[in-house]
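Participant: below: sequence and its predicted model.
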Amino acid sequence: MNAPRRLRLSRSRRGSRGFSLLELLVAFAIMAISLGVLYRAMGSSVRNVGDLDLRQQATSVAESALDRVSGVPPAGLALSGGVGGMDWSIQTRPFEAGSSDPAAPKLHEVQVVVSWSERGEPKQLVLQTLRPERGPRQPGG
């Protein structure tokens, strides 16, 4: 009767020795998939931060270009330039306010377009606002 007990003990010892090759392969596969997902998420976050930085730079360029236009001459404006790898342009056109009041200032719609390339793909930022028409300068003024 003692012999069967020994057999049982030896079987339980053999089963608790370690992991099988299949279990190790499954564990490595799960770890590899998890790391791949984690690296992809981190890479995407870093890329998004870079994209956001470029968009902030484009906004600064557009606002700086817009600050050049305090009033629009009656003939309108067409300006362009570039800074830091970004091209900007300003176009104006008369704005119809629908007011028949002759004392109301004439307005022009001002559009600033900033263009740049992001990872080989063209991008644009457009800002629009209204500016008053400036009259001809008075002599001595």
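Facilitator: Nice, I can see it.
Participant: CA atoms for contacts and neighbours, from now on please.
Facilitator: OK.
Participant: tell me what the longest helix seen in the chain is packed against?
Facilitator: Secondary structure of the chain per DSSP state H: the longest helix is helix 21-67. Contact partners of helix 21-67 among helices and strands, from 3 or more C-alpha pairs under 8 Å, 6 or more residues apart in numbering; DSSP states H and E: strand 86-95, strand 107-118, strand 121-132.
Participant: then this one, side by side with the first:
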Amino acid sequence: MNAERGFTLLETLVAFAILSLSLGIILQIFSLSAQTSRSVEIQQRALAIAQSQIDQELAQLQLNEGEDRGRVDERFSWSSEIRRYQFPDQEGRINDQIQAYRITVSVRWDDSSEQALSLSTIRLQRQ
């Protein structure tokens, strides 16, 4: 008696179901990975723009209080603000010759208030 045994229809259906679920999960992982990678790339670009704007402000010999705005391309817009800064334990100037200024740069992308990044620094300046 030569009995050859193959897969039953039920075994084949279970194998296809497992394969389908596995492929669906793998595709979701790849999709999430691509979205995360794109999001990180955008945030790194925004960080580079903010750092560049702060560097430009720090390169000035004299800081003046005020605000400025601009666009880098269609996607990114930035705003900067320079204000006198008072340390929590100090009143007014540090001394008669030195004043602290806080520089804040915010970068937004996709014209959204939810998609934003801000950097701040403090610079001491002789008066």
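Facilitator: Yep, that arrived. Keep in mind the model is a prediction, meaning the values are calculated, not measured.
Participant: how far does the next helix-or-strand element following the longest helix of structure 1 sit from the chain's center?
Facilitator: Downstream of helix 21-67 of structure 1, the first helix or strand assigned by DSSP states H and E is strand 78-83. Mean-position distance between strand 78-83 of structure 1 and its chain equals 22 Å (C-alpha atoms, centre = their mean, to the nearest Å).
Participant: and strand 78-83 of structure 1 against structure 2, how far off on average?
Facilitator: Aligned to structure 2 and superposed, strand 78-83 of structure 1 gives a mean residue distance of 0.5 Å (mean C-alpha distance after the TM-score superposition for structure 1).
Participant: what's the answer for stretch 32-49 of structure 1, then?
Facilitator: Mean deviation of stretch 32-49 of structure 1 from its aligned counterpart in structure 2 after superposition (mean C-alpha distance after the TM-score superposition for structure 1): 0.7 Å.
Participant: Thr36 of structure 2 pairs with which position in structure 1?
Facilitator: Aligning on TM-score structural alignment places Thr36 of structure 2 opposite Asn48 in structure 1.
Participant: could you measure that match against Trp116 of structure 1, distance?
Facilitator: According to C-alpha to C-alpha, to the nearest Å, Asn48 of structure 1 stands 16 Å off from Trp116 of structure 1.
Participant: higher neighbour count, the two?
Facilitator: Counted by other C-alpha atoms under 10 Å, Asn48 of structure 1 and Trp116 do not tie: Trp116 has more neighbours, with 20 against 12.
Participant: quick revisit: including distance to Glu23 of structure 1, could the helices and strands packed on helix 21-67 of structure 1 go into JSON lines?
Facilitator: Conversion of these to JSON lines gives the following (distance: least, C-alpha to C-alpha, whole Å):
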{"stretch": "strand 86-95", "distance to Glu23 of structure 1": "55"}
{"stretch": "strand 107-118", "distance to Glu23 of structure 1": "45"}
{"stretch": "strand 121-132", "distance to Glu23 of structure 1": "46"}
